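1. Here's my sequence, what's the structure:
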Amino acid sequence: MADTLTPALPRLEDLQHWTWVLGRAQQMMLEHGLDLMEHVPSAPPFGMLLDPTPAVRASADFWADTMQLWQRFLDPAHAEPFVETTEQARDKRFKAPQWREDPIFDFLRQSYFVIADHMLRNVEALEHVDERQKDQIRFATKGFIDAMSPSNFPATNPQVIEKIVETKGENLLKGLQHMLQDMAKGQMTQTAAGAFELGRNLAMTPGKVVKRTPLYELIQYSPTTDEVLETPLVIFPPWINRFYILDLTPEKSFIRWAVDQGITVFVVSWRSADASMKDVVWDDYVERGQIDAIDTVRELLGVEGVHTIGYCVAGTTLAATLAVLAARDQAEKVKSATFFTAQVDFADAGELRVFVDDDQLAMIRSLSAEGFLDGRYMAATFNLLRGRDLIWNYVTNNYLMGQDYAPFDLLHWNSDVTNLPAAWHLSYLTDLYRDNKLIAPGALSIGGTPIDLSKVRTPSYIQAGREDHIAPPKSVWKMTHHFSGPHRFVLAGSGHIAGVVNPPAAKKYQYWTNSSPADSLETFLESASETSGSWWPDWLRWLAGIDGAKTTTNGARVPGMGALAAITEAPGEYVRTR
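-> Reported below is the predicted structural model:
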């Protein structure tokens, strides 16, 4: 049976053809670079523009590496061993032993790594190309490399070949069924359907909706302690996604944890956009969203100010809110501001900037004729940022292998898309990502109030994720340069989601802090202290240090017992609206 599962050795013509494919790919990359140079506006004549030496050297290096590949394949006993990089060794696409134990598939794996490495090096070697244009070329090249992985094709993936033999091809039929179902709904499936339901095994923290507006629902959570911090907490999640990323299963819920620590917690649940929201702009999310929610909680509980949290885009908006309140002499309404992976300076905003050019903006306009952008577009964009994990992984496992989808709460949330108001989304991309206006005093205004981040003196806790691909830590760090008030910067292990949703009980990852002044993230890290586990307790100590006064849990501290009657049970209605 084992012999039946082992693919036959390829013919010499097949190996020669594979070598030609590798060489042709390298040649095409070089030709593309030369062609690009010739068409750069205002570029000097071609002869003055490009020293051919790097191109010749790149070609020579590539063929030298290719010859080493052949020597390892034909005469492995006398060839130098293939030395993997750390990233290559950890590549989950090739973790199956067949990729190393079988000479044919080992050759394919090594060949793939060689061509990928040289293609990326050629991109970095491009000269006289605008940096944004190089970013686009780099992103496209990485996408092409991920797409062309031998793990993505039945004939070059040993596990798929074995599965075809084992199931007599039924895995491909099942995979085809998965693919057709995804095409019908216009979105790639990432987790088992029906495995999760809001209120049943997600978003289960007890609470009530105490206010509903055309823009948001305000949820107040039921206390679990006899005493609570006098200053309540208002959380603003990103409206690009559903709020329950902070209230997943009870074991992972930041909201439940915060309530159990004796905090009166409110969360804004944003409404998914429809045609009625075609005129909604950023001003509305600040004035009718964040400031309105802050004032509502202050009046409900009779407190001067609130603690706030802004996650991702809602953190960017929270920064603008603080600047507006400062300009209106109302800064006391917010006693502290915590930022989860949020940016205000978009000069180094990472690969998302690739999607902000005239062609991309024109496409978004064409997709938003009814006044809102379908959330599936944004979901696809974020998936492209991690195409290897969020696209090709499912192509291989669920389309080629025909495997059933595994239940995964985080991926259920990731697929639960939210529509965006088109006018706001376009202005956000142009004013912030493209033109970086938020850091320029007076370049933007809200309700006629100019925004100047340097006027913000509110104590802030700024959290970044070390491996964040959406809000890179270097970009998040820049927030420390634009506020005037005291701040605490914390770099958490992992990325945009897992770096935030990391409960202490999980005992995962780590975080870095540094009380010494630092003018850059690199300087911060040089003498930073590393602590194992979750940063949540560090944030709680910081919050108590801002205002540790406590009060008894009664009256309006209980949802529905104050001036605002309960409308419905948490998690509310807006979170269920597609």
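2. From here on, just use CA atoms for contacts and neighbour counts.
-> Noted.
3. could you show me where the strands are in the stretch 201-350 of the chain, in order?
-> Along the stretch 201-350 of the chain, counting by DSSP state E, counting those that start in this stretch, strands occupy 207-212, 216-221, 227-229, 233-236, 265-270, 306-311, 334-340.
4. Can you add mean neighbour count and distance to N554 and give those back as JSON lines?
-> Converted to JSON lines, the strands of the stretch 201-350 of the chain look like this (neighbours: other C-alpha atoms under 10 Å; distance: least, C-alpha to C-alpha, whole Å):
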{"stretch": "strand 207-212", "mean neighbour count": "22", "distance to N554": "15"}
{"stretch": "strand 216-221", "mean neighbour count": "26", "distance to N554": "13"}
{"stretch": "strand 227-229", "mean neighbour count": "20", "distance to N554": "9"}
{"stretch": "strand 233-236", "mean neighbour count": "26", "distance to N554": "17"}
{"stretch": "strand 265-270", "mean neighbour count": "26", "distance to N554": "14"}
{"stretch": "strand 306-311", "mean neighbour count": "23", "distance to N554": "18"}
{"stretch": "strand 334-340", "mean neighbour count": "25", "distance to N554": "22"}
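5. what's the closest of these to R121?
-> Evaluated over those, closeness to R121 peaks at strand 334-340, with 33.8 Å, by C-alpha to C-alpha.
6. Check which helices and strands the closest one is in contact with.
-> strand 306-311, helix 313-327, strand 460-465, helix 536-546 (3 or more C-alpha pairs under 8 Å, 6 or more residues apart in numbering; DSSP states H and E).
7. Excluding its own residues, what touches the longest one? List them.
-> Taking contacts as C-alpha atoms under 8 Å, 6 or more residues apart in numbering, the residues outside helix 313-327 that touch it are 236-240, 285-286, 290-291, 309-310, 331, 333-334, 337-344, 438, 446, 449-456, 458.
8. Just want the angle from it to strand 460-465.
-> Here the directions of helix 313-327 and strand 460-465 differ by 160 degrees (axes from the mean of the first three to the mean of the last three C-alpha atoms, to 10 degrees).
9. So what's the gap between helix 313-327 and the chain middle?
-> 22 Å (C-alpha atoms, centre = their mean, to the nearest Å).
10. Could you tell me which helix of the chain is the longest one?
-> Once the chain is assigned using DSSP state H, the helix that runs over the most residues is helix 12-38.
11. buried set for that helix?
-> 15, 19, 22-23, 25-26, 29-30, 33-34, 37-38 (16 or more other C-alpha atoms under 10 Å).
12. Sequence B follows; please return its structure for comparison with A:
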Amino acid sequence: MTKRSAPTAATRQDDQLAAAQALDESVRAQWARTCGGLSPIALALAHTDWAMHMLSSPGRQAMLAQRALDLGQQAWASAMSPATSETTEKDARFSNPAWGQWPYNAITAGYKAMDTWFREAAQQGNGVSAHHQHMVNFFTGQTLDALSPSNWLWTNPEVLQTAQETGGQSLRDGWEFFLQDMQEQLTANPDTPADALEPLEYQVGKDVAVTPGKVVFRNHLIELIQYSPSTDKVQPEPILIVPSCIMKYYILDLSPHNSMVKYLVDQGHTVFIISWRNPDASDRDLKMQDYLSSGVLAAMAAAKTASGAPRLHTVGYCLGGTFLAIVAATLGRLARKPTERTAKEQALIPADLPELASVVLLAAQTDFAEPGDLGVFIDDAQLATLRQSMNERGYLSGKQMGGSFVYLASRGLLWGRNTRRYLMGEDDPSFDLMSWNADTTRLPARMHAEYLNALFLNNALSAGQYRFAGTTVALMDINAPMMVVATTRDHVSPWKSVYKIHLQTDTHVSFVLAEGGHNAGIVSEPGRPRRSYQIDSVEDNMGWTDPDDWKAQAPTTQGSWWEAMHAWLTARSGQPIAARPIPKAQALCDAPGTYVMTRYAD
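-> All right, here's what the predicted structure looks like:
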């Protein structure tokens, strides 16, 4: 009988360490679930930093005490002043005239005074780290928005008035909506098969994503869709659209009246678009370089093969725009490289690629030093919590991602929605963009961790430290003309952050600032009311213009910026050529393809 050797001290120590780490991860995971997926350590550090500086600032405390008295007096005076027809209310939550009547005017005045005081108190500023200050400001605002009298039954005159007018039916309907939503949450199963999911209100391929076309290329990561021409002649340079893998591609091909794809096709452009595969746990090890190589670069090569065109216009949206900028810089560097390609370059970059006729970036960041409110979720502690969650599953779920975006605009997406639905009995609005928003996607664990760590946490791309194909990427190497589009109310890609492309490149840049947010500002079709944009161009050697100065002097045009993009692309295209149908031999299946149909319960 063979005797087992006794475990060594080192082995026992390794086992103890593994058990301790497992216990620590379990406790932190439970804390994170309690905090809505946020790191409790990061939250505690931020508020402790603020509190310690406040405790050591008696002068600041005295100023806030006096400010509280002043705001209280102003609130009392406002409550005692009767509302007039000339009174204007900028806050949409209190715009109904009923808020100007007693006692609701007093409630509103008191809330506004409290809101102002706490936001000013949160803004400590004396020694608090910028990231901690940002977190304290953000979560103070979240708390104050939650406490708004517009969110509660007995302090919202619109809710009470609607209940009276409907004989209480609005409250009964709201209660039914609440029970329905609670039941869905309690019975939700992340392993529910796709065919058992509730159908989308706007069905893909029937109501949205209906522009005619064919899938002409497919690999493990993408399907490439080519759209059928709708004009007799087309521009000789096709357009390749690179949407974000955070979303389903058809945000740019919604209903026919607001489809950017259909608009471009109808203007005489040959359009290709990438449809990213919705990943599962088996894709946990996909990397950023896979999305660049098997995604963007493979699509460019396939578009050249399918069209036969030697030059290609490119359009990248959100993270797809960041991918496109990296690829454009890499190709610009290779075009000036006098020596043979390295082994990594040969493996990751196809040899026969089209020349870039232009690069168009839509709400896409290339400098992540000022990512807006998204920065609240990006630090070492937060990323450690997120990595642990992703490693358990192999991916970031669509619901996790969607929850983060709700945080960014909680006043409207959470509290405003809850008030309308549960207190006023109004069902959620029905339109194609809302249906698309419910069609969530996943991201592979490794790719998402690399994206957040390299770009958001370390800002490697802007610093010239991001590496692809074995070499660092410098955006200064982009040698194609650029159009860069930002939107005025973008919580995901703030326009001043997007504007920094002027500091990073040395090529023609036409910058567009469009009215709207991250999605609605991009999906801004001709004919939509109250839409406008500013546009101005920077040529070589024109120097730097401050973004506020740019905004003050750039001309404003009423209407859709899509028309400006079409004119800009056309000016950089050759003479139109005869359109030709997509050869049957190239078609793998009809658009919208198969990858876009993959849905998950989580």
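13. overall similarity of the pair, as a TM-score.
-> The pair, once superposed, lands on a TM-score of 0.85 when counted by TM-score structural alignment, normalised by the length of structure 1; 523 aligned residues with a C-alpha RMSD of 2.6 Å.
14. Could you find the counterpart of F483 of structure 1 in structure 2?
-> In structure 2, F483 of structure 1 lines up with T505, judged by TM-score structural alignment.
15. Excluding covalently adjacent residues, which one is nearest to its match?
-> Excluding the flanking residues, the one nearest T505 of structure 2 by C-alpha to C-alpha, 6 or more residues apart in numbering is M476, at 4.3 Å.
16. Map the one you found onto structure 1.
-> Under the alignment by TM-score structural alignment, M476 of structure 2 pairs with S454 in structure 1.
17. what ranges do the helices span in the stretch 301-450 of structure 1?
-> Assigned by DSSP state H, counting those that start in this stretch, the helices in the stretch 301-450 of structure 1 fall at 313-327, 358-366, 375-385, 387, 393-394, 409-415, 422-428.
18. Name the stretch among these that sits most buried.
-> Most buried of the helices of the stretch 301-450 of structure 1, by mean neighbour count (mean count of other C-alpha atoms under 10 Å): helix 313-327, with a mean of 25.
19. which residues of structure 2 does it align to?
-> Using TM-score structural alignment, helix 313-327 of structure 1 corresponds to residues 319-333 of structure 2.
20. Over to stretch 223-230 of structure 1?
-> The aligned range for stretch 223-230 of structure 1 is 229-236, by TM-score structural alignment.
21. Distance from the chain centre to that stretch, please.
-> For stretch 229-236 of structure 2, the separation from the chain centroid amounts to 33 Å (computed by C-alpha atoms, centre = their mean).
22. ok, now stretch 283-299 of structure 2?
-> 20 Å.
23. Give me the buried positions along it.
-> 283-284, 286-289, 291-299.
24. quick one on the thing from earlier: with distance to A147 of structure 1 added, can I get the strands of the stretch 201-350 of structure 1 in a markdown table?
-> Formatted as a markdown table, these follow (distance: least, C-alpha to C-alpha, whole Å):
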| stretch | distance to A147 of structure 1 |
| --- | --- |
| strand 207-212 | 45 |
| strand 216-221 | 39 |
| strand 227-229 | 51 |
| strand 233-236 | 36 |
| strand 265-270 | 35 |
| strand 306-311 | 31 |
| strand 334-340 | 32 |
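25. So for P52 of structure 1, which of those strands sits nearest?
-> strand 334-340 (46.7 Å).
26. The closest one vs structure 2 - mean distance after superposition?
-> Compared with structure 2 after the fit, strand 334-340 of structure 1 shows a mean deviation of 0.7 Å (mean C-alpha distance after the TM-score superposition for structure 1).
27. what's the first-to-last distance across the match of stretch 223-230 of structure 1?
-> Length of stretch 229-236 of structure 2, first residue to last, C-alpha to C-alpha, to the nearest Å: 12 Å.
28. Outside of it itself, which residues are in contact with it?
-> Stretch 229-236 of structure 2 is contacted by residues 265-270, 309, 570, 573-581 when judged by C-alpha under 8 Å, 6+ apart.
29. One more pass at 7 Å, please.
-> For stretch 229-236 of structure 2, contacts defined as C-alpha atoms under 7 Å, 6 or more residues apart in numbering pick out 265-266, 268-270, 309, 573-579, 581.
30. For E89 of structure 2, see how far away the residue nearest to T505 of structure 2 is.
-> 47 Å.
31. Map P429 of structure 2 across to structure 1 for me.
-> Under the alignment by TM-score structural alignment, P429 of structure 2 pairs with A406 in structure 1.
32. scratch that, A409 of structure 2
-> The alignment partner of A409 of structure 2 in structure 1, by TM-score structural alignment, is R386.
33. That match: neighbouring residues, count only.
-> 15 (other C-alpha atoms under 10 Å).
34. quick one: contacts for the residue positioned nearest the centre of structure 2?
-> Residue closest to the average C-alpha location in structure 2 (C-alpha atoms, centre = their mean): V492, at 4.6 Å. Taking C-alpha under 7 Å, 6+ apart, we find V492 of structure 2 in contact with 372, 374, 518.
35. The last one matches what in structure 1?
-> Just to be clear, that refers to H518 of structure 2. So, by TM-score structural alignment, H518 of structure 2 is matched to H496.
36. Give me the spatial nearest neighbour of its match, chain neighbours excluded.
-> That would be D468: by C-alpha to C-alpha, 6+ apart, it lies 4.8 Å from H496 of structure 1.
37. quick one: contacts for that neighbour?
-> Contacts of D468 of structure 1 (C-alpha under 7 Å, 6+ apart): 494-496.
38. Still touching in structure 2? Go through those.
-> Contacts conserved in structure 2 for the contacts of D468 of structure 1, using both residues aligned by TM-score structural alignment, their matches' C-alpha atoms under 7 Å: 495-496.
39. Would you mind giving the contacts of D468 of structure 1 as a markdown table with secondary structure, neighbour count and distance to Y511 of structure 1 added?
-> Below are the contacts of D468 of structure 1 laid out as a markdown table (DSSP: H, G, I helix; E, B strand; the rest coil; neighbours: other C-alpha atoms under 10 Å; distance: C-alpha to C-alpha, whole Å):
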| residue | secondary structure | neighbour count | distance to Y511 of structure 1 |
| --- | --- | --- | --- |
| S494 | coil | 20 | 9 |
| G495 | coil | 20 | 12 |
| H496 | coil | 24 | 14 |
